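Student: 3D model of this:
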Amino acid sequence: MSRNARARGFQKKRHRSGDRRIGNYRLRRKVKPYLTHLRLPFQFLLSPIFLWGYLLAGGTLNATLLVAYLAFHLFLYAGGTALNSYYDRDKGPIGGLAHPPPPPKYLLEFSLVWQLIGFLLALTVNFTVAAIYFVMFWMSIAYSHPRIRLKGHPFGALATIMLGQGILPFYAGWATARGNLDGGAAPGVILAALSATLIIGGMYPLTQIYQLDADAERGDLTSARFLGVENSFRVAMISIAVGGAGAVYIAATNFFWWEAVGLAVFLLIFLAAVMRWRARFHSQTVMQNFKTVMLLYACVTLPFLAWIFLRLVVATWQA
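Tutor: Now for the predicted structure:
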């Protein structure tokens, strides 16, 4: 083969390689906004409620847990936030996303298909888990869709969050471990579910108080707008304190006493951090308040999540 022929062949390979890189780059640019609106890191912060129910039901680390966890946290919650982004079209910071990109053209369809995949996964776990998933899916529709828009009604929004991120995922975790809801009506179990729900309910207004102006522009009377900044902090601290006390009691009656003491100390430190933010709130910018609440959310979630995981490791080892 002549030198010129080899050179032409080399150039063709370079062109093909360059075309593939350009094609991959364009594909990533098209796909990235869809994945961004799933807000996957934020969904991880919702994990403890589901795993709390799973742990208290006697669950261990296994494939069934993984499938159920992915169904709810990778697909249901993430698809629900994408659905909400489609209707809200936020321009400022929102939960888990400091700079939301414009919703891509097919975000609505993508969010629905994404949640359908999760439902198919839930069906492989058991009927009870799938039924809870089904209810939570329609709650996410009611929360965001303009014709119902529970997000724009303070009590409807709070009820949706406390059910959809509190009681229902707790019992989804319980049903994942046991196959059904047997034993779920015991007083201690109900207290455990309510304690987690109160903490979630207390945090909810705090995730909205930095975006009051944006919600007002949309005409949404959110829980934070209804309560106002000061009352949002008061409700949050009372709710977290009461829910935390319930969680400490459950930890004391189900695990070692020193674990309950550690949980109590952690919650007191967290409440002190919320009070510190309250004192600084009005002097901070929207972005600073957004970063503060996201940091607080991570601080209240990650240690609890780590403790639950260690407990599941112990339960698996002892099984």
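Student: contacts, neighbours, all on C-alpha from now
Tutor: Fine.
Student: name the next helix or strand following the strand or helix carrying S232 along the chain.
Tutor: Using DSSP states H and E, S232 sits in helix 223-254. Counting by DSSP H and E, the next helix or strand C-terminal to helix 223-254 is helix 257-280.
Student: hmm, who's touching that following helix?
Tutor: Here helix 257-280 makes contact (C-alpha atoms under 8 Å, 6 or more residues apart in numbering) with 230, 233, 237, 240-241, 244-245, 248-249, 251-252, 292, 296, 299-300.
Student: mind doing that once more with 6 Å?
Tutor: Helix 257-280 is touched from outside by 248, 251-252, with contacts defined as C-alpha atoms under 6 Å, 6 or more residues apart in numbering.
Student: and G118, how far from F10?
Tutor: Per C-alpha to C-alpha, to the nearest Å, G118 is found 46 Å from F10.
Student: ok, F255 next?
Tutor: In this view, F255 and F10 are 68 Å apart by C-alpha to C-alpha.
Student: can you check L107 too?
Tutor: To F10, L107 is 41 Å away according to C-alpha to C-alpha.
Student: swap in S283?
Tutor: Look at S283 and F10: by C-alpha to C-alpha, they are 62 Å apart.
Student: which one's more surrounded, G118 and F10?
Tutor: Legend: neighbour count by other C-alpha atoms under 10 Å for G118 and F10, higher for G118 (27 against 12).
Student: now the second one, please; I'll put the structures next to each other:
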Amino acid sequence: MFSRSAWLHLRIPFSYYLLPVFLFSLAVSPNISPNPVLWTFVIVHLFLYPASNGYNSYFDKDEKSIGGLKNPPKVNLGLYYLSLLFDAVAVILAVVKVGIAFAILIFIYGLISKAYSHPAVRLKKYPVASWLVVGLFQGLFTFAMCYIGINRFPLENVLKPTVLIPGMLSTAQLLGTYPITQVYQHEEDGKRGDNTFSRMLGIRGTFWFVGGIFTVVTAGFMTYFYSFYPDRGYEFIFLAALSPVVLFFLVWFWRVWHDESRANHASTMWLNFISATCLNAFFIYLLLDSTQLIQLF
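Tutor: Sure thing, here's the model as predicted:
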């Protein structure tokens, strides 16, 4: 019914790179049970994110490498309808399997993600606005959305400091890493007139900015773990978990400083993979250790 190219543009495996926010939300959840956890994961990572990827790909019509696709095939109208179908399934499953509050947040996320690339709004061409919106909705909003789904809490529960603080840290982290995901697309974005945040900063400026924000955010995470989990040493484990990310970033920065063509798709995807893997591993450890589940192993 739908072409292979349409399914490829959903980029379902790319959801792995966004998994840390879900796992962080899960790790600080007080009301964990298998069904809500499973359905929240499935709805967000297998339907909502792919719907957003496909919808934005349809309107971007990229000809060069994008996140999760080195050689993206040409888009067609089937991709547009497939992305809307995935969006609809996400909302329906959220209502049936989790709850109305979670479904409302899923619906809002879908609307905002469409505004990113749709020509009527196209947030992508506004560098600061798109940077802030992506950081807020893929960070704090998604953290709160997953928290509501996992725990089946009402919406007002997201206003608690135990949700807002780690959610804002997630946003800060995405504000720091998001520009680096655009650093290899300057030529492609320029053809469409999209002055992305990374284009505004320039290639070297993007690396300086990301390095600075990353330093501040890391300090914020360490302060959070020290304050909310005293005497557990999570802040030092977090720092150790991120050491491969720091090493890769610094080596890549040095190479780009001498040759800007090194700011390419392959290196960006490697940084994303290393970062996601290290954070996923840490948050799984945090979940197992803080809930004492680790004692079962």
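Student: now the TM-score, please.
Tutor: Comparison of the two superposed chains (TM-score structural alignment, normalised by the length of structure 2) gives a TM-score of 0.89, and 290 aligned residues with a C-alpha RMSD of 2.3 Å.
Student: look up how far G190 of structure 2 lies from the aligned partner of L66 of structure 1 in structure 2.
Tutor: For L66 of structure 1, the aligned position in structure 2 is L38, judged by TM-score structural alignment. As judged by C-alpha to C-alpha, L38 of structure 2 and G190 of structure 2 stand 40 Å apart.
Student: kindly report the same for N35 of structure 2.
Tutor: Using C-alpha to C-alpha, N35 of structure 2 is found at 45 Å from G190 of structure 2.
Student: tell me how many other residues crowd the match of L66 of structure 1.
Tutor: Using other C-alpha under 10 Å, L38 of structure 2 has 13 other residues around it.
Student: check which helix or strand covers it.
Tutor: Element membership of L38 of structure 2 [criterion: DSSP H and E] is helix 34-41.
Student: show me what T197 of structure 1 lines up with in structure 2.
Tutor: Taking TM-score structural alignment, the alignment pairs T197 of structure 1 with T171 from structure 2.
Student: and the one helix or strand its match maps to, how far from structure 1 on average?
Tutor: Element membership of T171 of structure 2, judged by DSSP H and E, is helix 161-177. For helix 161-177 of structure 2, the mean deviation from structure 1 after alignment is 1.8 Å (mean C-alpha distance after the TM-score superposition for structure 1).
Student: which residue of structure 2 sits opposite L302 of structure 1 in the alignment?
Tutor: In structure 2, L302 of structure 1 lines up with T277, judged by TM-score structural alignment.
Student: no, scratch that, I was asking about Y77 of structure 1
Tutor: In structure 2, the residue matched to Y77 of structure 1 (TM-score structural alignment) is Y49.
Student: any idea what sits nearest its match, other than its immediate chain neighbours?
Tutor: Leaving aside its sequence neighbours, Y49 of structure 2 sits nearest to S15 (C-alpha to C-alpha, 6 or more residues apart in numbering; 6.5 Å).
Student: and stretch 205-218 of structure 1, end to end?
Tutor: Using C-alpha to C-alpha, one end of stretch 205-218 of structure 1 lies 17 Å from the other.
Student: can you check stretch 258-266 of structure 2 too?
Tutor: Stretch 258-266 of structure 2: ends 17 Å apart by C-alpha to C-alpha.
Student: now do that stretch: everything it contacts.
Tutor: Contacts of stretch 258-266 of structure 2 with the rest of the structure, by C-alpha under 6 Å, 6+ apart, involve 184, 256.
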